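Asks: Sequence and predicted structure are below.
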Amino acid sequence: MIIDTIQNAHKYFSIHPLFAKAFAYIQQTDLANAADGKSELAEGLKAIISNAPGKTKETSLQKFECHNKNIDIQLCINGVETIGWKPREKCVSPKGEYNDEKDVLFYDDAPDMYFQLTDGQFAIFFPEDVHAPMIGEGQIKKLVIKVKK
């Protein structure tokens, strides 16, 4: 997992061939005024913008998730978002089976830590990062970019 501000995004371009395109989209888009929805940015790159009320920890933890095929770049556009995190190798209680179509596996474990993102801060979740996003009060506008591994 990586946590940083959008000003430092260039430091991560070398991690994956699509990261430069993903962060260029972030820099070139008026995210504050962008409508909710999904869009294909390029082959292997999908953007999802949402603006929704924050959830309780308990509600978010019902979908304590990780992915096998995608890396998530999650950017807080507006609001304060708390996210729970735990390394996948320490999770012991899967909730059902991996859903290949939706690329998601849920766990019934508790996070090792929580952290907050606010305007212009992002987290990158790799397949080994189990995460519970959207914890908070009030509206949280965020962007999730799915990067095919």
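Replies: Here it is on my side, so go on.

Asks: CA only for contacts and neighbour counts going forward, please
Replies: Fine.

Asks: In space, what's closest to residue 83 - neighbours in sequence excluded?
Replies: Among residues not flanking residue 83 along the chain, residue 133 sits closest, at 4.5 Å (C-alpha to C-alpha, 6 or more residues apart in numbering).

Asks: what sits against residue 111?
Replies: 84, 85, 86, 131 (C-alpha atoms under 8 Å, 6 or more residues apart in numbering).

Asks: my guess is the last one contacts residue 84, does it?
Replies: Yes: counting by C-alpha atoms under 8 Å, a contact exists between residue 131 and residue 84, whose distance comes to 5.4 Å.

Asks: try this one next to it:
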Amino acid sequence: MIVAPLSEFGTYLNLHPLFERVEQALITLDFSKPGEKIYIDGENLIAIPSFNKARSAGEAPLESHDKYIDIQICLQGEETMGWRERQTCSAIKEPYNSDNDITFYSDHPTCFITLKPNQFAIFFPSDCHAPLIGEGFIKKVVFKVKLAM
């Protein structure tokens, strides 16, 4: 997991060939239509803007992904996310769904981070995360970056 201000995103461009496209998309794309997937490079790079009511930590299950890296960027509000190392999760709540590339767990996070507007978190397949914890509404965009291209 990586957490940083959006102004430092360029520091991480060398972690994946598509991260540079993410940086360009942040400058050029409109994220005002929540729930509408934006295909930037087919299934290799997708942006999903959202505007959701926050939930309590107890309502936010840990999740993990096998095929994609998540780059979650807070645009408005404050979003707390739970985190736990995937290899320590043992209680599967919902088994892997290959169509949505997601597994849900009943395990609890071992720590929490809070993103303010213009901050981001990068979650790799080795990270479990529980998003959308907080109060009020959270506007964000999630970039799904395919591991193997």
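Replies: Looks like it came in fine. All of these numbers come straight from a predicted model, not from anything done at the bench.

Asks: how about the helices in the second structure?
Replies: Per DSSP state H, the second structure carries helices over the ranges 19-28.

Asks: what about the corresponding residue of the first structure for residue 99 of the second structure, distance to residue 68 of the first structure?
Replies: Aligned counterpart of residue 99 of the second structure in the first structure: residue 101 (TM-score structural alignment). Separation of residue 101 of the first structure from residue 68 of the first structure (C-alpha to C-alpha, to the nearest Å): 11 Å.

Asks: which of those two has more neighbours?
Replies: Shown here are residue 101 of the first structure and residue 68; by other C-alpha atoms under 10 Å, residue 68 has more neighbours (16 against 6).

Asks: Contacts only, for the more buried one.
Replies: Here residue 68 of the first structure is in contact with 103, 104, 127 (criterion: C-alpha under 8 Å, 6+ apart).

Asks: let's see 7 Å
Replies: 103, 127 (C-alpha atoms under 7 Å, 6 or more residues apart in numbering).

Asks: ok, now residue 46 of the second structure?
Replies: 37, 38, 39, 40, 143, 144, 145 are the contacts of residue 46 of the second structure under C-alpha under 7 Å, 6+ apart.

Asks: would you list those in JSON lines and tack on distance to residue 115 of the second structure and neighbour count?
Replies: Shown next, in JSON lines, are these (distance: C-alpha to C-alpha, whole Å; neighbours: other C-alpha atoms under 10 Å):
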{"residue": "37", "distance to residue 115 of the second structure": "22", "neighbour count": "15"}
{"residue": "38", "distance to residue 115 of the second structure": "23", "neighbour count": "19"}
{"residue": "39", "distance to residue 115 of the second structure": "25", "neighbour count": "14"}
{"residue": "40", "distance to residue 115 of the second structure": "24", "neighbour count": "16"}
{"residue": "143", "distance to residue 115 of the second structure": "16", "neighbour count": "25"}
{"residue": "144", "distance to residue 115 of the second structure": "18", "neighbour count": "21"}
{"residue": "145", "distance to residue 115 of the second structure": "20", "neighbour count": "25"}
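
Asks: Could you check which of residue 131 and residue 84 of the first structure has the larger neighbour count?
Replies: residue 131 (26 against 21).

Asks: Look up the closest residue to the alignment partner in the second structure of the more buried one, ignoring the ones flanking it.
Replies: By TM-score structural alignment, residue 131 of the first structure lines up with residue 129 in the second structure. Nearest non-adjacent residue to residue 129 of the second structure, counting by C-alpha to C-alpha, 6+ apart: residue 83, 4.6 Å away.

Asks: How about the spatially most central residue of the first structure, nearest residue that isn't a chain neighbour?
Replies: In the first structure, the C-alpha nearest the mean C-alpha coordinate belongs to residue 74, at 3.4 Å (C-alpha atoms, centre = their mean). With C-alpha to C-alpha, 6+ apart as the criterion, residue 74 of the first structure has its nearest non-adjacent residue at 4.5 Å, and that residue is residue 144.

Asks: Give the equivalent position in the second structure for the one you found.
Replies: Aligning on TM-score structural alignment places residue 144 of the first structure opposite residue 142 in the second structure.
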